[in-house]
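**Student:** model the structure of this input:
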Amino acid sequence: MGAAYFYHLTRNPLEHTLPILLGKALGAGWRVTVRGASLDGIARLDDSLWKHPEEGFLPHGLDTSENAADQPVLLTCGMNNLNNSACLMTVHGADITADEVNALERVCVLFDGADGAAVQHARVQWKALTDAGCSAQYWSEESGVWEKKAER
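**Tutor:** Predicted coordinates:
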């Protein structure tokens, strides 16, 4: 049974934080699916990951590629686990279900703290998942370092 980790981005943008979390997940031996809410957003993340030298090369691909099932990190807007991932990271308000949280090792919900609609959407997701009995943690970087602020 997994857990949902909510990451409230207030100091660094998604393009900075996502590669760090992906590196940690790959370091744990997990395959990862990154689910976005739009094809344009996923395309921008794909481009950003190719240009992020701080974390080194992050092997990844799009779900439309021929070898999608072989990708250690798969970028998608779909609800399928095509690469048999142990970790799902959602961005841009993508949907997540309690069944997914329970089936995976970890689910990470990354949301932009400067976007009021994104914060509200994350609150709705938190409530839905915790009401369904999922374990959840809320992490904030407001102080300059990541701190766990809540756990259910």
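**Student:** okay, CA-based contacts and neighbour counts for the rest of this
**Tutor:** Noted.
**Student:** could you say which helix or strand contains the spatially most central residue of the chain?
**Tutor:** What sits nearest the mean C-alpha location of the chain, by C-alpha atoms, centre = their mean, is residue 89, with 1.9 Å. Using DSSP states H and E, residue 89 sits in strand 87-90.
**Student:** quick one on the thing from earlier: now the residue nearest to the centre of the chain: how far from residue 143?
**Tutor:** Using C-alpha to C-alpha, to the nearest Å, residue 89 is found at 23 Å from residue 143.
**Student:** secondary structure element for the residue of the chain most remote from its centre, which one?
**Tutor:** Distance from the C-alpha centroid of the chain peaks at residue 66, with 22.9 Å (C-alpha atoms, centre = their mean). Using DSSP H and E, residue 66 is not contained in any helix or strand.
**Student:** where along the protein do the helices fall?
**Tutor:** Under the criterion DSSP state H, the chain contains helices at 14-27, 39-50, 98-103, 116-131.
**Student:** list the buried residues in the last one.
**Tutor:** Which is helix 116-131. If you call a residue buried by 16 or more other C-alpha atoms under 10 Å, then helix 116-131 has these buried ones: 118, 119, 121, 122, 125, 126, 129, 130.
**Student:** for that helix, packing partners?
**Tutor:** For helix 116-131, the packing partners by 3 or more C-alpha pairs under 8 Å, 6 or more residues apart in numbering; DSSP states H and E come out as strand 3-9, strand 106-112, strand 135-140.
**Student:** count of neighbours near the residue nearest to residue 2 when sequence neighbours are not counted?
**Tutor:** Counting by C-alpha to C-alpha, 6 or more residues apart in numbering, residue 2 lies nearest to residue 105, which is 4.5 Å off, once chain neighbours are set aside. The local packing of residue 105 (other C-alpha atoms under 10 Å) involves 16 other residues.
**Student:** one more to line up against the first:
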Amino acid sequence: MRVDFYQLTRDPAEQVVPLIARNTLGAGERLLVVSDDEQQLARISAGLWQKIPDSFLAHGLAGGPHDARQPILLGKAPQGDNGARFLALADGVWRESEGMQRVFLLFPPERIDDARRTWRLLGQREGVERRYWRQDGGKWREGP
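**Tutor:** Got it, this is the predicted structure:
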């Protein structure tokens, strides 16, 4: 499993998730987006419709009748019925997730201590690749 840590210093998760979603769909994968904050999920939903011009990022909220058909599913738990192998943890809270190939942990500066604990925890696990990303102006840079 690969875990990408995204430190959000400029843009909030609702602006970053559409970019991750576009790239995920472009790779032929499905995405599950998780947050305990219903208002954040609503902002992410709006961002999936509006953030990227000329892109249609079809999605739905978990618990609906067509969850299995959704390429992007938004919910409160890391169990998606859409067959996603990519998971975006939009609220910066680490959750264990079985069967995921790639996890994106998006965290704001106030959650950096939690992210560091998660980094160390995952560093002790076999088969976990970790990468750290930070915003540098308008671009994402891999860094220490």
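**Student:** which residues touch the strand holding residue 89 of the first structure?
**Tutor:** Contacting residues not belonging to strand 87-90 of the first structure are listed as 25, 30-36, 96, 104-110 [C-alpha atoms under 8 Å, 6 or more residues apart in numbering].
**Student:** what residue in the first structure is paired with residue 103 of the second structure?
**Tutor:** Mapped onto the first structure by TM-score structural alignment, residue 103 of the second structure lines up with residue 107.
**Student:** where's that match relative to residue 66 of the first structure, distance?
**Tutor:** Taking C-alpha to C-alpha, one finds residue 107 of the first structure at 25 Å from residue 66 of the first structure.
**Student:** cool, residue 146 of the first structure as well?
**Tutor:** Noted for residue 146 of the first structure: a distance of 37 Å to residue 66 of the first structure, by C-alpha to C-alpha.
**Student:** cool, and residue 15 of the first structure?
**Tutor:** From residue 15 of the first structure over to residue 66 of the first structure the distance is 25 Å, taken as C-alpha to C-alpha.
**Student:** which position in the second structure aligns with residue 145 of the first structure?
**Tutor:** So residue 145 of the first structure corresponds to residue 139, using TM-score structural alignment.
**Student:** oh sorry, the question was meant for residue 85 of the first structure
**Tutor:** In the second structure, residue 85 of the first structure lands on residue 84 (TM-score structural alignment).
**Student:** quick one: contacts for that match?
**Tutor:** Per C-alpha under 8 Å, 6+ apart, neighbours of residue 84 of the second structure: 29, 30, 31, 32, 71, 72, 100.
**Student:** find the nearest non-adjacent residue to it, please.
**Tutor:** That would be residue 30: by C-alpha to C-alpha, 6+ apart, it lies 4.5 Å from residue 84 of the second structure.
**Student:** tell me the spacing between that neighbour and residue 102 of the second structure.
**Tutor:** Residue 30 of the second structure is 11 Å from residue 102 of the second structure, by C-alpha to C-alpha.
**Student:** give me the common contacts of the two.
**Tutor:** 85, 86.
**Student:** who wins for neighbours among the contacts of strand 87-90 of the first structure?
**Tutor:** residue 33 leads the contacts of strand 87-90 of the first structure on contacts (other C-alpha under 10 Å) with 32 neighbours.
**Student:** does that residue really touch residue 83, like I thought?
**Tutor:** Yes. Here residue 33 of the first structure reaches residue 83: they are 7.4 Å apart, a contact under C-alpha atoms under 8 Å.
**Student:** need the overlap of contacts for the two.
**Tutor:** With C-alpha under 8 Å, 6+ apart, residue 33 of the first structure and residue 83 have common neighbours 73, 74.
**Student:** returning to what we had before: okay, the contacts of residue 84 of the second structure in a markdown table with distance to residue 58 of the second structure next?
**Tutor:** Below are the contacts of residue 84 of the second structure laid out as a markdown table (distance: C-alpha to C-alpha, whole Å):
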| residue | distance to residue 58 of the second structure |
| --- | --- |
| 29 | 13 |
| 30 | 11 |
| 31 | 11 |
| 32 | 12 |
| 71 | 7 |
| 72 | 7 |
| 100 | 21 |
